[in-house]
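Engineer: One predicted model, sequence on top.
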Amino acid sequence: MTYETITYELRGAIGLLTLNRPERLNAISQQMIDELNDLLDAVEKDEAVRVLVVAGAGRAFCSGFDLKDGADTPKQGVADWRPVLQRDFDIIMRFWHLSRPTIAAVQGYCLAGGCELAMACDITIAAEGTRFGEPELRFGSGIVALLLPWLSGPKKAKELLLTGNDKVTAEEALEMGMINRVVPAGQELDASLAMARDIAVMDRAAVAMTKQAINRTYDAMGMREALNMALDVDVQIESMETPEGKMFAEISRRDGLKAAIAWRDARFGGGPEKG
């Protein structure tokens, strides 16, 4: 399959996947989801790949799911929203469940679904200056993969999600447990590849089984069930057509996404204040 929204290369035992829509801050489109699924299927079958590193082209890791994707065909009710949000959820969680270790090399903006994808990777290394956040509630939307409480704890998760803070620094994300390391800007990919090489020399079966054992620990604590219940809530939120969500969608269709985001931020004085 020829890819248009991602690139992939094999560097020894390390697969390097790059989200490649820099003009859209690597927003995840339906086409990107299809290409990611195809590639991840291939990685599962390729015994040469021991670790998968995920990066983003340009000035962002990923800005989330592409809000322009399908904007011309408005969705109504659970029947319309369920398959769309299930598709989004499944692609994020593929990085959590992949039999190979996954490492996210993050820079620039890492927001919404992009933030969830980075958290779903086993290890996340961020450049100084990276901005994290999940602002979905600010325009009447919900969280597709509610991973944050499992990494940061309920207090910080509620603070970030209920305020829609999308200006979380890399240092703050590290303190909260969202990421593993902060490195100087421009060194995030090299640092991720170096860690990948350390993992790649380990016994492949032992690494895969240990990752699975850690994931099963979270399953035993109820994570899988909780994520599915949170997805049900997201479906309900999107299906409700709240006034904020309807206005955001209307402005986006009429005036473009930038205008809709400007309207959203203006309602909150330009964004959450830091204290």
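Structural biologist: Perfect, thanks for sending it. Just so it is clear, the structure is predicted and the values come from calculations on it, not from any experiment. Residues are numbered from 1 along each chain as shown.

Engineer: Please make it C-alpha for all contacts and neighbour counts, starting now.
Structural biologist: Will do.

Engineer: What lies in contact with stretch 18-28?
Structural biologist: Residues from elsewhere that reach stretch 18-28, judged by Cα atoms under 8 Å, 6 or more residues apart in numbering: 4-8, 54-66, 109, 113-114.

Engineer: Strands of the stretch 151-275 of the chain, residue ranges please.
Structural biologist: Listed in chain order, the strands of the stretch 151-275 of the chain (DSSP state E, counting those that start in this stretch) span 168-169, 181-183.

Engineer: ok, second structure coming up, stack it against the first:
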Amino acid sequence: MQFVKYEIEDRIGYITLNRPEKRNALSYEVVTELKEAFSRASEDEQVKVVVLAAEGKAFCAGADLAYIQQLQSNTFEENLEDSNHLKELFYQIYTLNKVVIAQVQGHAIAGGCGLATVCDFVFSVPEAKFGYTEVRIGFIPAIVKVFLLRKIGEMKSKELLLTGELITASDASNCGLINKIVNVTQLKEEVKVFAEMLIKNNSGQSMEFTKKMIAKVPEMSLEEGLDYAARKNAEARATDDCRKGINSFLNKVSVNW
């Protein structure tokens, strides 16, 4: 791939944006390669946890504005196809069958902030800025809004989406947008240690099922959510991983996930 690197190290799949000269801006081709990389990680038996990283000073500056300018001459149908392309990437990451950690080494802006938003965990350097700046160029943060409302709620989402202001990593942490702030010299190692903890301690199947439920339950009523949870609870008891985990716990032996 031209714009995205795919590597595996110790059961961690690294998907790395590799367009530093354009601040890893998103174009149709970049989104295509990201979708291909996440599909590969989803099916790769050597990968248990995925890390989304980036080369250069910026994590991702959002949409390539030159590309957006070209799209203005498109028909509605052509623009809808392009919008669906990005929508599919965000949904793919949000519902991926494996945990995804964003390793943010620089600014994550507009669509780049959207990429971080749909990941399960976000580790960031203190210097990184976050924000959805679309309203400042006459555009709208349409697709990411669906995920951001789920993640941090309506009040803070309105503040970020309607002002278009950039916030610090500290503010992003306080509002629940990121999980941990790490110095740049320690970022990759901290992410690796966290990923290795998930790999060593947790059933991949259990994390997959739990992540799937987290995505589905908010769209259900209270009763529907509880019925769905009860069914999944019953299904989980019959899995090999559950038998293996409980047997290991009762016999006081380490489980090899």
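Structural biologist: In hand now; what should we look at? Computed from a predicted structure; not experimentally measured.

Engineer: circling back: quick one: which of the contacts of stretch 18-28 of structure 1 sit in strands?
Structural biologist: Of those, the ones assigned to strands by DSSP state E are 6, 7, 8, 54, 55, 56, 109.

Engineer: Most neighbours among those, which one is it?
Structural biologist: Top of these by neighbour number is residue 56, holding 28 neighbours under the definition other Cα atoms under 10 Å.

Engineer: So that residue is in contact with residue 63, correct?
Structural biologist: No. Using Cα atoms under 8 Å, residue 56 of structure 1 is not in contact with residue 63, being 10.0 Å away.

Engineer: quick one: residue 142 of structure 1 and residue 109 of structure 1, what's the gap?
Structural biologist: Computed as Cα to Cα, to the nearest Å, the residue 142 of structure 1 to residue 109 of structure 1 distance reads 19 Å.

Engineer: Helices along the stretch 1-150 of structure 1, start to end?
Structural biologist: 30-45, 77-97, 113-120, 148-152 (DSSP state H, counting those that start in this stretch).

Engineer: and of those helices, who's closest to residue 250 of structure 1?
Structural biologist: When these are compared by Cα to Cα, helix 77-97 sits nearest residue 250 of structure 1, at 17.1 Å.

Engineer: Report all helices and strands that that closest one contacts.
Structural biologist: Applying 3 or more Cα pairs under 8 Å, 6 or more residues apart in numbering; DSSP states H and E, one finds that helix 77-97 of structure 1 contacts helix 30-45, helix 113-120, helix 223-240.

Engineer: CSV please, covering those helices and showing distance to residue 182 of structure 1 and mean neighbour count.
Structural biologist: CSV is the format used below for the helices and strands packed on helix 77-97 of structure 1 (distance: least, Cα to Cα, whole Å; neighbours: other Cα atoms under 10 Å):
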stretch, distance to residue 182 of structure 1, mean neighbour count
helix 30-45, 26, 16
helix 113-120, 14, 26
helix 223-240, 27, 18
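
Engineer: before we move on, the earlier item: now the helices of the stretch 1-150 of structure 1 in a markdown table, with distance to residue 190 of structure 1?
Structural biologist: Listed next are those as a markdown table, based on distance: least, Cα to Cα, whole Å:
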| stretch | distance to residue 190 of structure 1 |
| --- | --- |
| helix 30-45 | 21 |
| helix 77-97 | 20 |
| helix 113-120 | 17 |
| helix 148-152 | 25 |
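
Engineer: Compare these and give me the one nearest residue 193 of structure 1.
Structural biologist: helix 113-120 (15.5 Å).

Engineer: The helix or strand harbouring residue 249 of structure 2: how far from the chain's middle?
Structural biologist: Assigned by DSSP states H and E, residue 249 of structure 2 belongs to helix 240-250. Centroid separation for helix 240-250 of structure 2 versus its chain: 30 Å, with Cα atoms, centre = their mean, to the nearest Å.

Engineer: Noted, bye for now.
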